[in-house]
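K.L.:
My questions are about this predicted structure, shown below with the sequence.
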Amino acid sequence: MNDKLFDVKYIDLNVVTTEKFATIKHLANLMEERLVDVDKYVEDVKTRESMSTTGIGDGVAIPHAKSSWVKKPTVVVGKSLKGIEWQSLDDEPVHMVFLIAVPEGNGNEHLKILQMLAVSIMDDDFKEELENATDEKVIEKLLLDRTNN
């Protein structure tokens, strides 16, 4: 099994779901090989989401869960042209979703990934490159370059 955190297999540039939990389930299915149980992982994400929204504003959501149902740390990227209702901090629809899956017992790895994504997205040039990308390989390279810096 590939150990990369980001991979073109885990990027969907045409997400058609328009509701938060349907989108989380769709993105979790993309990384099924890295999960012990997709539905139980999705339940862990829902539990986390019930504590506070992961819709950080400006069209971005970063749902995540540290879960015993995860085999390998993975980030799935979803892009929606229509927008997804997320109950975001700014009450705007989400167009970019970064679903983070980290196995329980991996220390603070999920926090490091979350921080890297949140800081990267605040960089207007980086965010614009992500938004304008129409190829999964471009998004994979942008994210891998960020994790290697």
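P.N.:
Sure thing, it's come through.

K.L.:
Please count neighbours and contacts with C-alpha atoms only from this point.
P.N.:
Fine.

K.L.:
give me the element the residue nearest the centre of the chain is part of.
P.N.:
The C-alpha lying nearest the average C-alpha coordinate of the chain belongs to Phe98 (CA atoms, centre = their mean; 1.7 Å). For Phe98, the enclosing helix or strand under DSSP states H and E is strand 94-103.

K.L.:
need the helices for the chain, in chain order.
P.N.:
20-30, 38-51, 109-122, 124-132, 136-147 (DSSP state H).

K.L.:
another structure for you, compare them:
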Amino acid sequence: MNIQEYISKDCVTFQLQADKKEAALKEMAELLYQAGKVKNLSLYLKAVEERELEYTTGIGGGIAIPHGKSATVPHACIAFGKSETGITWNSLDEKPVYCVFMLAIPEHEDETHLDMLSTLARKLMHQEVQEALLQANDIDTFYQAIE
């Protein structure tokens, strides 16, 4: 799976303003909504928040991968947001999150959901990828980091 195919430029920001998880989830969901990737913001955000209650999506290393499956998502996609100051997230390593990958998945696409999560997690486990993401400040360096 080529993860870049699911990330459009209009769903990437290098200036997340949120400093807490709840606000970051809303900010990222709004990014997807404004880009037309999510048809109903509140329904999608509810799915993401419910998933977050099950188990933290802050995987450590300054990275979180919140995700939600919803009928309001017509096609699988990913938004990326970077915070310069860090976001309190309740991550596995108890450190702030600086890079957020938010997955939006149509309600019944379980296989796509698992493929996206596993592909992204495999990429993000490498220290050099994490460091490149933290240094990325434009779309080209971002795409290079996750290549």
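P.N.:
All right, it came through fine. Note that the structure is a prediction, hence the values are computed from the model and not measured.

K.L.:
hmm, back to that, just the helices of the first structure: most buried one?
P.N.:
Among these, helix 20-30 has the highest mean neighbour count (mean count of other CA atoms under 10 Å), at a mean of 20.

K.L.:
about what we covered before: so which of the helices of the first structure is nearest Ser88 of the first structure?
P.N.:
Among the helices of the first structure, helix 20-30 comes nearest to Ser88 of the first structure, with 10.2 Å by CA to CA.

K.L.:
Tell me the residues of the second structure aligned with the closest one.
P.N.:
With TM-score structural alignment applied, helix 20-30 of the first structure matches the range 21-31 in the second structure.

K.L.:
Now do that stretch: everything it contacts.
P.N.:
The contact list for stretch 21-31 of the second structure (CA atoms under 8 Å, 6 or more residues apart in numbering) reads 10-12, 16-18, 41, 44-45, 48-49, 66, 79-81, 87-89, 102.

K.L.:
dump the residue contacts of Ser88 of the first structure.
P.N.:
Taking CA under 8 Å, 6+ apart, we find Ser88 of the first structure in contact with Thr53, Thr54, Gly55, Ile56, Gly57, Ala61, Val94.

K.L.:
any idea how far Glu147 of the second structure is from the alignment partner in the second structure of it?
P.N.:
Ser88 of the first structure maps onto Ser91 of the second structure when the alignment is built from TM-score structural alignment. Counting by CA to CA, to the nearest Å, the gap from Ser91 of the second structure to Glu147 of the second structure is 25 Å.
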